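1. Quick one: sequence and predicted model below, then my questions.
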Amino acid sequence: MPTEEKKLNVLLVEDEPTLMQVVGESIAQLGHKVTHRADGLEDALARAAEGGFDVAMLDVNLNGADSFAVADVLIARGIPFVFTTGFGSNHLPERFRGSPLMEKPFRLRDIGQVLSRMAESV
């Protein structure tokens, strides 16, 4: 009998409103829930510190500021995350080179695959 995949509560960090909406709808379509949203660095840091979610999707560039400090908070709290970017992995600092990364544009299938992998670690 197959085991049902864990349904995740997701922190979605994205500075582009349209993309925030589309990705949020995609996450819901996959059976997960966006419980926290942030569109800027300060808001994302506050959300990461307060918790209440299982995993996070972090846009690397938030209105010109990078989200690496948010990733540091998530690592310290043991919360899995994936970076999303249109710049490729070369934009990541060395300490994050092995971190999960989705390059924009991505599809529903890509989101589903990365959430499935993260579900295994929560």
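-> Perfect, I can see it now.
2. CA atoms for contacts and neighbours, from now on please.
-> Fine.
3. those helices in the protein, which residues are they?
-> With DSSP state H, the ranges of helices along the chain come out as 17-29, 41-50, 68-77, 108-119.
4. So for F96, which of those helices sits nearest?
-> helix 68-77 (8.5 Å; C-alpha to C-alpha).
5. how far off helix 41-50 does that closest one point, in degrees?
-> 0 degrees (axes from the mean of the first three to the mean of the last three C-alpha atoms, to 10 degrees).
6. hang on, the earlier thing: of all the helices of the chain, which one comes closest to K6?
-> K6 lies closest, by C-alpha to C-alpha, to one member of the helices of the chain: helix 108-119, at 6.1 Å.
7. who touches that closest one?
-> Residues outside helix 108-119 that contact it (C-alpha atoms under 8 Å, 6 or more residues apart in numbering): 5-8, 26-27, 30, 55, 80-82, 102.
8. Check it against this one:
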Amino acid sequence: MGDKPNILLVEDDFLIAYDMKLQLEEAAFVVVWTVSSAEDALALLEDTSVCAAVLDMDLGGVSSFPIAHRLNEMRIPFLFVSGNDGGELHGDLAGSPIMTKPVNYPRLISVLRGLLGAQGT
């Protein structure tokens, strides 16, 4: 059996998180953790190995940018999912992939596979 990529999913809306997890698992990803806060995500990154992450940009009024900065430091690819555009991305986050809600799952899966392929395992 081939290894399936481990994905960290950070989404504060339970129904969106549940649906996204199902879609990712159907596409042969393993969602190792689904968390709804930046604190939980940052703690998990210290103890859990993940291949990539999907981040809701706005976690109940709190930005997921600290998670994205940490992922960049760890050289773990990620993409944002947001109801907003990427105009607020600056510095090392500028140019990060962004999917708008409602999520186009075939495109999300394609972008995620592209990020993992570019990582060069």
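-> Happy to help now that I have it. For clarity, every value in this text was computed on a predicted model and none was experimentally measured.
9. ok, back up a step: write a ChimeraX command that selects only the buried members of the contacts of helix 108-119 of the first structure.
-> Burial among those is assessed by 16 or more other C-alpha atoms under 10 Å; the matching ChimeraX selection reads:
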select :8,26,27,30,55,80,81,82,102
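10. Please pull up the equivalent of E73 of the second structure in the first structure.
-> When the first structure is aligned by TM-score structural alignment, the residue opposite E73 of the second structure is A76.
11. Which of the helices of the first structure sits closest to G98 of the first structure?
-> Among the helices of the first structure, the nearest to G98 of the first structure by C-alpha to C-alpha is helix 68-77 (12.7 Å).
12. Touching the closest one from outside, list them.
-> When contacts are defined by C-alpha under 8 Å, 6+ apart, helix 68-77 of the first structure is touched by residues 41, 44-45, 48-49, 58, 60, 80-81.
13. got the buried residues for it?
-> For helix 68-77 of the first structure, a neighbour-count test (16+ other C-alpha under 10 Å) marks 68, 70-71, 74 as buried.
14. measure stretch 40-57 of the second structure end to end?
-> 15 Å (C-alpha to C-alpha, to the nearest Å).
15. Report the contact partners of the most centrally placed residue in the second structure.
-> Nearest residue to the geometric centre of the second structure (C-alpha atoms, centre = their mean): V54, 1.0 Å. By C-alpha under 8 Å, 6+ apart, the contact list for V54 of the second structure reads 7-10, 78-81.
16. If we only consider the residues you listed, which is nearest to Y18 of the second structure?
-> Nearest to Y18 of the second structure among those: L9, at 10.0 Å, using C-alpha to C-alpha.
17. Any idea how many residues pack against the closest one?
-> Under the neighbour criterion other C-alpha atoms under 10 Å, L9 of the second structure is assigned a count of 24.
18. Aligned to it, what sits in the first structure?
-> Taking TM-score structural alignment, L9 of the second structure has L12 as its aligned residue in the first structure.
19. give the contact list for its match.
-> The neighbours of L12 of the first structure, taking C-alpha under 8 Å, 6+ apart as the test, are 20, 24, 34, 36-38, 56-58.
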